[in-house]
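1. Structure for the following, please:
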Amino acid sequence: MTNLTTLTLAEALDGMEKKSFSSLEITNAFIDAIDKANPHLNAYVVTTPELARERAKQSDAKRAQGKAGALEGAPLGIKDLFCTEGVRTTAASGVLGEFTPTYESTVSGNLFRDGALMLGKLNMDEFAMGSSNETSHFGPVVSPWRRGNEDSKLTPGGSSGGSASAVAADLCLGATATDTGGSIRQPAAFTGTVGIKPTYGRCSRWGIVAFASSLDQAGPIAKTVEDAAMLLQSMAGHDPKDSTSLPNALPDFRAATQRSIKGMTIGVPEEYRVDGMPQEIEDLWQQGIAWAKDAGATIKPISLKHTKYALPAYYIVAPAEASSNLARYDGMRYGARVSGKDLNATYENTRASGFGAEVQRRILIGTYVLSAGYYDAYYLRAQKVRQRIAQDFRDAFGSVDAILTPATPSAAFALGEKGDDPVAMYLNDIFTVTANLAGLPALALPAAVDKQGLPLGLQVIGKALDEESVFAVSAALEKAAGFRAKAAKWWL
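-> Here you go, the predicted structure:
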């Protein structure tokens, strides 16, 4: 029998439908793989093998009765930002302690409704604040990829580093993730996986620990564009419990991956050429343009002239919202508590010991830009810039169907390489934050490896609510790229 953990989601569901293997068999295969790999990769912070086996048996029974759901019996990983009923949820932070929700997030609940099961909770940057998965209370995630012949441990990207590492290392069929400024797409690009951030409001934020509420959006990390479409189909949908959830009907995302892009116009923004960008990234971008042309698309140069202001605006808006959202973690109602001589001292002690350095940095930035005398100068101005960025995209989409850019300005770097320089770390999101600020769907897919054997990705950005075009273009590029590289399982 094929090594079950190497199958794509589509292949696994097809195999279970044909009775080539059961959900319990593939679930056990993943549990064994996690036992071997996780001590080296630190991708999972909680594993739920008994719960997974029980759900797998239920799925096998449902399939036998002809009642299989769209994802029946598929073992997935769930990012530790999603509340999971009866399973510890900490957002990889010490401040939440052993918090165990009594409810299920809408997104994970949707997946379970369709028959998927959970192998465990995946590591991440604390409160999703980071680009390298080094800010986690549980320690950094290690990428399964290696640089050339080196043994240095590489980042899988962040904040959804556990999700990306687990999918790349065949420790689940797919994973939930979240993207506030690139936290799905950058890890996907770093690990040779596929990740999509859908239109803001496509997926409910209810039951997801908040970072920056106007930017956060859930999405999947998967092995292929088709798998990502299948997962998003289940994850998305209107939720009356989330006031930002969109009531629009869901199109057939999987069908869109089979659509021709002949006759489509794809925009290429000049502003995405940045100083110091490696030649390999530029070469891959040009190759992606050539692939799109070969598939019948027309290429059109476009201008997104406010792009250079995106990162500064993002790093005002996101910390401001974070400082507001994280005020609730005070040691009073739930989570960790460090007592002090009075109420204020208890607040201070709890937050000082519970929050890591990066989270504290962003809370302080956010509190500063929202403070009296600075609100207009910083926060209000950043929101105005955000509107200009959104308008740039609206203008561009008047004449193009999708936009093609690099996903990241480099391949994965080693753990510790940029930890001392927050600005260098923030620059990892230079190609991704614009889609969050404008609320647009964007997908990263693997398209090549660099000279050291590390994955490089392309990004496809679409119009609001037009994930179908994003999937169509991405699938065409995926087919042309024929990316087959896999990380060597050096932990075995």
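
2. Please count neighbours and contacts with C-alpha atoms only from this point.
-> Fine.

3. Distance of His251 relative to Ala189?
-> Small correction: residue 251 is Pro, not His. Distance from Pro251 to Ala189, counting by C-alpha to C-alpha, to the nearest Å: 26 Å.

4. who has more neighbours, those two?
-> Ala189 (32 against 13; other C-alpha atoms under 10 Å).

5. I'd guessed the more buried one sits against Val449; true?
-> No. Look at Ala189 against Val449 with C-alpha atoms under 8 Å: they stay out of range, at 10.4 Å.

6. which neighbours do these two share?
-> Pro455, Leu456 (C-alpha atoms under 8 Å, 6 or more residues apart in numbering).

7. ok, which stretches of the stretch 301-450 of the chain are strands?
-> For the stretch 301-450 of the chain, the strands defined by DSSP state E, counting those that start in this stretch occupy 402-406, 442-449.

8. So which of these is nearest Leu71?
-> strand 442-449 (21.4 Å; C-alpha to C-alpha).

9. Distance from the helix or strand following that closest one to the middle of the chain?
-> Following strand 442-449 in sequence order, the next helix or strand is strand 455-462 (DSSP states H and E). A distance of 13 Å separates the centroid of the chain from that of strand 455-462, by C-alpha atoms, centre = their mean, to the nearest Å.

10. here's the other one to compare against:
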Amino acid sequence: MTLSAVAEAIAAKEVSSREVTQACLARIERLQPVLNAFISIEPETALAAADAADAALAKGAEPGPLHGVPLAHKDMYYDAGHVVTCGSAIRRDFVASTTSTALQRLKDAGSVRLGSLHMVEFAYGPTGHNVHFGPARNPWNTDHVTGGSSSGSGAAVAARLTYAALGSDTGGSIRMPAHFCGVSGIKTTTGLVSRAGAMPLSQSLDTVGPMARTVEDCARLLALMAGADPLDPTTSTAPVPDYLAEIDGSLRGLTIGVPASFYVDDLDADVARVLEDTIATLKRAGACIVEITLPDQMRLSSASQLVLNAEAAAFHAQWVRERPQDYGAQARARLENGFAVPAVTYLEALRWRGPALAAHLEAVAGVDAWIAPATPTPAPTIAETDVGGSVGAEAMIQRITRFTRPVNYLGLPAVSLPCGFSASGLPIGMQVVGKPFAEALLVRLGCAFQRETDFHDEMPELPA
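-> Here you go, the predicted model:
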């Protein structure tokens, strides 16, 4: 079942939360040794919460939108009384005293906690490598990366270990795992969802968003999480649209742009083929496809890296000085690079965001959204992306992140869609990028595309 289907089934008493939770836990027990998607698994507390949900329903309680639905999330969302490692040795024993707003809103809707999901150390990496917890493995081929930093979220949703998961996206950390693992995800507009209680990486770029099998499932989580939060004054105070009203919308009347360059350059042959097939599907479903010319995307990507490097280094400065040995080599090297960014350069990169966004909006004025590959390649192997173990690892990492960073720098929303497979059977996804706070239109577009295709229903073959 999808998240939407299982929530409705539990509310209708067609299946109990205990039965659903037990099924998830049995699958996790079997596949965790294969995939390494979880950092912690909590069967006793999950079953107790499921029993409480069932008892409340039996007594006539009005079910919440996620009543009794078992979920697991990236291990960077503080949950009071629980260890939150942030994928690190430094936080291996950190017990949160507060609960993140995004997570609390899902708990208030009735969800059950299964445990916490694998992530790249301090969310600072795009592959799924983690020297402290081992690499997460792609369910479609365990020799390949999941993508990062929401590595466990991508793997667990793809392998049907959880019905959905929170990720985060600072430089592509929802869209890359969604692409590599064949699931759906929403990178939200900066300021749409509260970041209170979520481990920070870059205060200018961090965003909270959902990952699930379908865009409809992502929309259900987004509808619960979005909106102003007094604990995070950077959240928008504008009314939250009714995202679920858009799930049955049509592509007719929508104009979708395809960039003339950058996002179509140097693509793997399979990715190029899937892009063409996706465009053809959108056309058949009634969308108008036009070519667009975007401003210099490499400059946006570079500015994004400067901001991220400087802000991450500032957050970690004390730990890097006092506990450098507790970082993995890759995370430490990235943080140390951040100390070399001059203050003037950082401030110039921040100051340019407004003019850059204005130029971008002018370039896309004639389209409702635009589409591009999430990365130029299907998932590379774990060995190919092992910094320190492979000569070409850093070049590969730069390549797979080049299509995601500009969107973060501009603060734009994007929906990630599974759109096909490589010749070797690895998933390939596309990102559809909207204007600020246009998530409702992206939900409409994504759901319409998924009514035309079945890539989101495909399952990896895993050990019985």
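
11. that older thread, point out the most buried one among the strands of the stretch 301-450 of structure 1.
-> strand 442-449 (a mean of 29; mean count of other C-alpha atoms under 10 Å).

12. once aligned to structure 2, how far is it on average?
-> Strand 442-449 of structure 1, aligned to structure 2 and superposed, deviates on average by 0.7 Å (mean C-alpha distance after the TM-score superposition for structure 1).

13. Let me know the angle separating that strand from strand 402-406.
-> 50 degrees (axes from the mean of the first three to the mean of the last three C-alpha atoms, to 10 degrees).

14. tell me, strand 442-449 of structure 1 lands on which residues of structure 2?
-> The alignment of strand 442-449 of structure 1 onto structure 2 (TM-score structural alignment) covers residues 414-421.

15. Out of the strands of the stretch 301-450 of structure 1, flag the one nearest Ser105 of structure 1.
-> Of the strands of the stretch 301-450 of structure 1, nearest to Ser105 of structure 1 by C-alpha to C-alpha is strand 442-449, at 22.9 Å.

16. Contacts for the closest one, please.
-> 185-186, 188-189, 192-199, 225, 284, 407, 435, 455-462, 467, 470-471, 474, 477-478, 481-483, 485.

17. Please repeat the previous calculation with a cut-off of 7 Å.
-> Here strand 442-449 of structure 1 makes contact (C-alpha atoms under 7 Å, 6 or more residues apart in numbering) with 185, 188-189, 192-198, 407, 435, 455-462, 470, 478, 481, 483.

18. Also stretch 126-139 of structure 1?
-> Counting by C-alpha under 7 Å, 6+ apart, residues outside stretch 126-139 of structure 1 touching it are 91-94, 124-125, 140-141, 155-159, 161, 183, 211, 356, 358-359, 425, 428.

19. residues touching the aligned partner of Pro376 of structure 2 in structure 1, list them.
-> Aligning on TM-score structural alignment places Pro376 of structure 2 opposite Pro409 in structure 1. When contacts are counted by C-alpha under 7 Å, 6+ apart, Pro409 of structure 1 touches Met277, Ile281, Asn428.

20. So which of these sit within helices?
-> Ile281 (DSSP state H).

21. List only those of the contacts of Pro409 of structure 1 flagged as buried.
-> Applying 16 or more other C-alpha atoms under 10 Å to the contacts of Pro409 of structure 1, the neighbour count classes Ile281, Asn428 as buried.
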